[in-house]
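Peer 1: Requesting a structural model of the entry that follows:
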Amino acid sequence: MLEFAENQSTDRVTLFVNVILPLAISRLYTYRVPFELNNVVAVGKRVVVQFGKSKLYTAVIDEITTIAPEKYEAKYLMEVLDDRPVVTSQQLDFWKWLADYYLCNTGEVMAAALPAALKLASETRIMLNPDGNFDRSLLHDKEYLIVDALDIQPILSVSDIVKLLGQKIVMPVLKSMFDKNIIHISEEVSERYKPRKRSYIKLNPLYNEADMRRELFVELERRAPKQADALLAYLKLSRNQSLVSKNDLMEESGVSAAVLKALSEKEVFIIEERNVSRLYYDEFEMGANFELSPAQSNALDEIRDHFIQKDVVLLHGVTSSGKTELYIRLVEEALHNGKQVLYLLPEIALTTHVIERLRKYFGNDIGVYHSRFSDNERVEVWQKVLNHEYKVVLGARSSVFLPFDDLGLVIVDEEHETSYKQFDPAPRYNARDAAIYLAGKYQAKVILGSATPSFESYFNARTGKYGLTELTERFGGVSLPEIEVVSIAEEIKRKVIQSHFTSVLMTDIQTALSNKEQVILFQNRRGYAPVLICRVCAFTPKCINCDVSLTYHKSSSHLHCHYCGYKEDNINVCPACGSTHLEYKGFGTEKIEDDLQVLIPDSRIARMDLDTTRARNAYQNLLNDLEEKRIDILVGTQMVAKGLDFADVTVIGIINADSLLKYPDYRANERSYQMLAQVSGRAGRRGKQGKVVIQTYNPQHRVIDQVIRNDYKDLYLTEIDERKNFKYPPFYRIINLDIKHKDADKLYQQAEYLAIELRKHFGDRVIGPEYPLVGRIRNFYIKSIMLKFEKDGVSIVKVKSVIRDIIVQFQTTPLSKGCIVQPDVDPY
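Peer 2: Below you'll find the model as predicted:
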């Protein structure tokens, strides 16, 4: 950042700012600073700039300089939005590292990192606030014009308002109207969004003395009994909580708001409006009363010892071994040292489950951050982290972008999960790896936790790069679940299978239900039936945008594409041959749920998959119902495998293990073991040994045997040699290039040309181009090129620089018109 001596005025110095725009452009862009804003600009502040002919964007200042751009004339920036930086210098460095490592642009990182309410573009929508009460006669001319236009057209963009007012700088007007509660902005320009208010009741200090309260109560009971009820309820509630909310008081006393208003007018009660967090409302008692088991204590000591020499420690603990308790102790130590903590979880859904456990120990010091929050909520967490109000942040992968100042500990729970990987859009980052780099910038420690670690992390631990701590027994001495493998083929042969449920699984389900216990059934496919096929001509309905068959969903009676979202009505007559002989092949969670309701009609069955958890609180509601035993059988996809801990779940059924084991990918065995072991780990927690039934056509499969023996090391040792021989991670780095075009012939030419250019530099490290499993998605045909680079003796920084140059050179050729090239570093 440009610095000036204290006695040197910057008022008339010509300053320029290099800014990051939230766009996929490869360079920073330079703007001139108006003299009147010279003392306002600072690195990390947001500014409104014009880019292109008329588009307005929010940009972040990356550098302040006196050097004008050589190739173009710098436009003036229009406005500085912040009183102080909202992005720290550490974050800007982190953004640049992400862009370099994952072969994308810093603007793409910015677009992913900043909450929408901190970004602005010409397309940002403006509308009248339906709850806004304002006097139109008090509006200024420009405000009146905007309100009048919104009466005619309910939604306007910022660019519409620029045209309406005939001026480019409209944001001050819009901010003023927003602050006056006149308009609603879909992506708020500043941090001064409308806070959530809550009414709290206080007793007038005049009545602090017991005698005064007694006298008041007698008077109210005689003249206004309802008001006396309200006072009595207040005194009861105020014993256990420092603040009494208006809603709680009305519920406890049974009185109306009018009664409380009357007491306020009598100056008995004082009603205060307070800003409250959108994230939590309840006051939690803090405490950490739990005792660690001897095994946990030893593991904690071992982690501390590793942290003396290592920055990263892998905690390999079997399911239900008590890893969360160790995390809590490590968080306590970090907070004691005045440090901030980032606690990453792989799924948005899991945060709601884990937060209840952690908040018992850390109260309101802990914040939650993920993409299901509204724009206002995400900004609120962002500001609280920036202001050091949140010392612990629990969140999904996007939490790595928060503005930490003094990070001391990063916890990556279930570090093996693929959910940490962002697939679309760029940056295609892995939050686990990004968090390790981020921690390094702060000299923070990292703990990676998993019952089934990724091979990369386990390899790094075994070779000494990371510390390794193992927990081999379940907390409280609970036994690992009994696992029984059942041959589907044998059950079909004996004619004892019912629908998709073997006789063994059905017996175990009914036994659990008769004992008032619960069951979880896992099927890694949603929908009712993956394929609808004509028995006469073999016609199968396919997506019009993608090369995949449509999945039938009984709940909507539609055929759905799980790639692009396209759907169409179900068919009863084959459109190809006119036959009515159509049948469903395969089955998903919806079919399992439907069949169970026929086979066990008295049981309470629920389904947990993407279709049933789209609503914001749907996942948490399902978990609450399961915990409070309003659900007997939960049917779900991989969501049920992740971190759930319920005392009465004693039977786990894996409906079809073969769908995992036969996936055409070099990680298939690793992923299958992880999924089967994690699902199995949901059974028999908290004092009860559980039972797991694995249904398969191949009961002798090696991975199933390793799951039964809970032998992760055997899996690792048998797989790692193959990884080395066939040049896969952790011995090699992989970079994929997906080439996309709407014309299949042009795609072929482009992909071949790009592969030839890459081979000129990298030789046989270049594999392809080949069609992926799904060769067309959203009307784009796809070809993939895989590049493999050995970790020893090759500079990956130079490799990525060459790849960037080749892509840029390719994009300058006429051949590349209409083509999209998407690099994906560490794609799996």
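Peer 1: can we go C-alpha only for contacts and neighbour counts from here?
Peer 2: Fine.
Peer 1: contacting residues around the closest residue in space to I605 that isn't next to it in sequence?
Peer 2: Among residues not flanking I605 along the chain, I633 sits closest, at 4.8 Å (C-alpha to C-alpha, 6 or more residues apart in numbering). By C-alpha atoms under 8 Å, 6 or more residues apart in numbering, the contact set of I633 is 518-521, 603-606.
Peer 1: rerun that using 6 Å as the cut-off
Peer 2: 518-520, 605 (C-alpha atoms under 6 Å, 6 or more residues apart in numbering).
Peer 1: before we move on, what about K384?
Peer 2: Y390.
Peer 1: Would you state the strands of the stretch 401-550 of the chain in chain order?
Peer 2: Taking DSSP state E, counting those that start in this stretch, the strands of the stretch 401-550 of the chain run over residues 407-413, 445-450, 467-471, 482-487, 518-522, 531-534.
Peer 1: Which stretch among those approaches E790 most closely?
Peer 2: strand 467-471 (23.5 Å; C-alpha to C-alpha).
Peer 1: To check against the first, give me the structure of this:
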Amino acid sequence: NLSVQLEFSPTVLKSLEKRGLVVIEEEEVERDPFAQRGGISTTRLKPTPAQQRAIDEMADAEKGSVFLLHGITGSGKTLVYIELLRRIVDERGQTAIVLVPEIALTPQTVDRFRAAFGDRIAVLHSALSEGERYDAWLALKRGDKRIVVGARSAVFAPLENLGAIIVDEEHESSYKQGETPRYHAREVAIVRAKAEGAITVLGSATPSLESWANAESGKYTLLRLPDRVGGGKLPSVEVIDLRRTAVDYTAMAQGGVDYGAVIREPLHHAIVETMSRGEQSILLLNRRGYSSFMQCMDCGAVATCPHCSITLTLHRNPERLICHYCLHKEEPRPDCSRCGGRNLKQRGLGTQQVERLLCERFPAARVARMDVDTTSGKWAHTRILDRVAAGEVDILLGTQMIAKGLDFPNVTLVGVVDADVGINLPDFRASERCFQLLSQVSGRAGRGAKGGRVLIQTRLPGHHAVRYAVAHDYVSFVHDELQGRIDPPYPPNVRLANIVFSGLVEDSTAKLAIHAGEWLRELITTRAGNEVTVVGPAPCPIERIKSRWRWHILLKSDQPGELTRVSRYFMERFEVPSTAQMRVTLDRDPVALL
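Peer 2: I've put the predicted structure just below:
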């Protein structure tokens, strides 16, 4: 493109064309978003006996088979995927889809597949421009590309002669699309693979309880990778009990919290020792921003979003109070909006504040922060991870996105600043998500020959999610968690349908939900007997989002067909008034109830 290379306006070319001095020709050029990363070459690794058994069993399986590949962190699940694809794509001439959570779709992940399959790989994810996505889609449609690696929507890629769909980190909630049309990419993958005579592989170190239950019942075939490749060992995990070294950092002065209140002595010494050896550390805090909220110490009032039932999070650079649901922004007030007092304090802790504390304590250290705020630009997270891989970062601090898909041999320390974030949310999956996050981030340590160490700071050392994550004991965690979902019943013991009512007027929304609850109970009594249970109606845990008041009704049943019939009949027949802009939405098999 001359106008780009020589930095002049396209109108100059047009005028030259009019004078007959140049001829302009257009040709179709495929946009390659990964051209800047150059060629990738790696030594082909030989599978271990356990990996080879898994590859052979999946490659020789009947059409439509579903496998749950349970491999501990560092067990080489990606190598299993690649060698399976060689059998399916190279030997049989078929095509394949590899789904990866958006948060884990790192350059490292893509590079490993590109190294194995070159330009036969197409990548689909949100960082691409519309043009780049179009080119990838077209190449798949034409058959120029045989494998697609992408986030959840890649499950719909236009591939023919499909041989396999691989769902990596199958437990990730981001595979469920929350907006209409709602779908769970894992479930779509299974249905599509069966319809097209392909196999489905669900891979995870911490499978969802639903998938584990399906494997135990024989619906899926369970394959295990119990050991790390190369004889590596899982890192040792230690707990730092924040109650025994308690510091009330939330009630400290406006200037912020003290480093020692955030990074306790054992974790601090571990960071110092790690840097002294020229090794790298990862620190997890699954809460972005600077402080969780601002509170008046005279009357207790907290700065809340005017459109949502949620507190505003303090961010720096620029200093703003931001709602993480509707993105409302406002400047912090010097006085309390309720009592006018000026005794305002920052409460809670976010990644921005921890970054400041680390930079102040270790001025010579190279600290990188990785969260939504630092990775919003195109390829932003690629640049951060490339710096880590090149050894240009001593401490990588971030939210849950640093817990997925990273493989850095020089990372020997993982520290969890606050393991309790999210553990007590009013959601039946809160403990499961906490266990998965702690297990996944622990797996980032010691992936090389040097071994690794994990330190978890918590006020709940006895919580089963923490105890079993420390012990690397997934099976015991699942057993305990399943027992807790018997009474009251929750998935995988039953299936759910969450009906959410929202409107601009609080009272009208509540009345609609109450009327719907009565309507549903009468319907179920006459048509479904005791096969479907109605729970609610009740206000949603977050009562208001984007100025809309929210109530919900939860339907439970161990008969999926009956649950489908009742929920479908309700959505088709229940009359929703047009006043107050009422909306009713149905979320089948919800991944969260907030």
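Peer 1: returning to what we had before: make TSV out of the strands of the stretch 401-550 of structure 1 and add distance to V331 of structure 1 and mean neighbour count.
Peer 2: Listed next are the strands of the stretch 401-550 of structure 1 as TSV, based on distance: least, C-alpha to C-alpha, whole Å; neighbours: other C-alpha atoms under 10 Å:
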stretch	distance to V331 of structure 1	mean neighbour count
strand 407-413	7	25
strand 445-450	11	24
strand 467-471	17	22
strand 482-487	34	17
strand 518-522	32	26
strand 531-534	48	20
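Peer 1: Which one of these lies nearest to Q809 of structure 1?
Peer 2: strand 407-413 (38.7 Å).
Peer 1: mean offset of the closest one relative to structure 2 (after superposition)
Peer 2: Aligned to structure 2 and superposed, strand 407-413 of structure 1 gives a mean residue distance of 0.6 Å (mean C-alpha distance after the TM-score superposition for structure 1).
Peer 1: so that strand corresponds to what in structure 2?
Peer 2: Aligned by TM-score structural alignment, strand 407-413 of structure 1 falls on residues 162-168 of structure 2.
Peer 1: Return the distance of that stretch from the chain's centre.
Peer 2: 19 Å (C-alpha atoms, centre = their mean, to the nearest Å).
Peer 1: and what of stretch 509-522 of structure 1?
Peer 2: 31 Å.
Peer 1: Can you give the contact residues for it?
Peer 2: Against stretch 509-522 of structure 1 from outside (C-alpha under 6 Å, 6+ apart): 632-637, 648-649, 651-654.
Peer 1: quick one, strands of the stretch 651-800 of structure 1?
Peer 2: Using DSSP E, counting those that start in this stretch, strands in the stretch 651-800 of structure 1 cover 691-696, 732-741, 766-770, 776-777, 780-790.
Peer 1: For V19 of structure 1, which of those is the nearest?
Peer 2: Nearest to V19 of structure 1, of the strands of the stretch 651-800 of structure 1 and by C-alpha to C-alpha, is strand 732-741 at 28.6 Å.
Peer 1: how about K345 of structure 2, what's its match in structure 1?
Peer 2: Checking TM-score structural alignment: K345 of structure 2 goes with E583.
Peer 1: give me every residue that touches its match.
Peer 2: Counting by C-alpha under 6 Å, 6+ apart, E583 of structure 1 has contacts 532-533.
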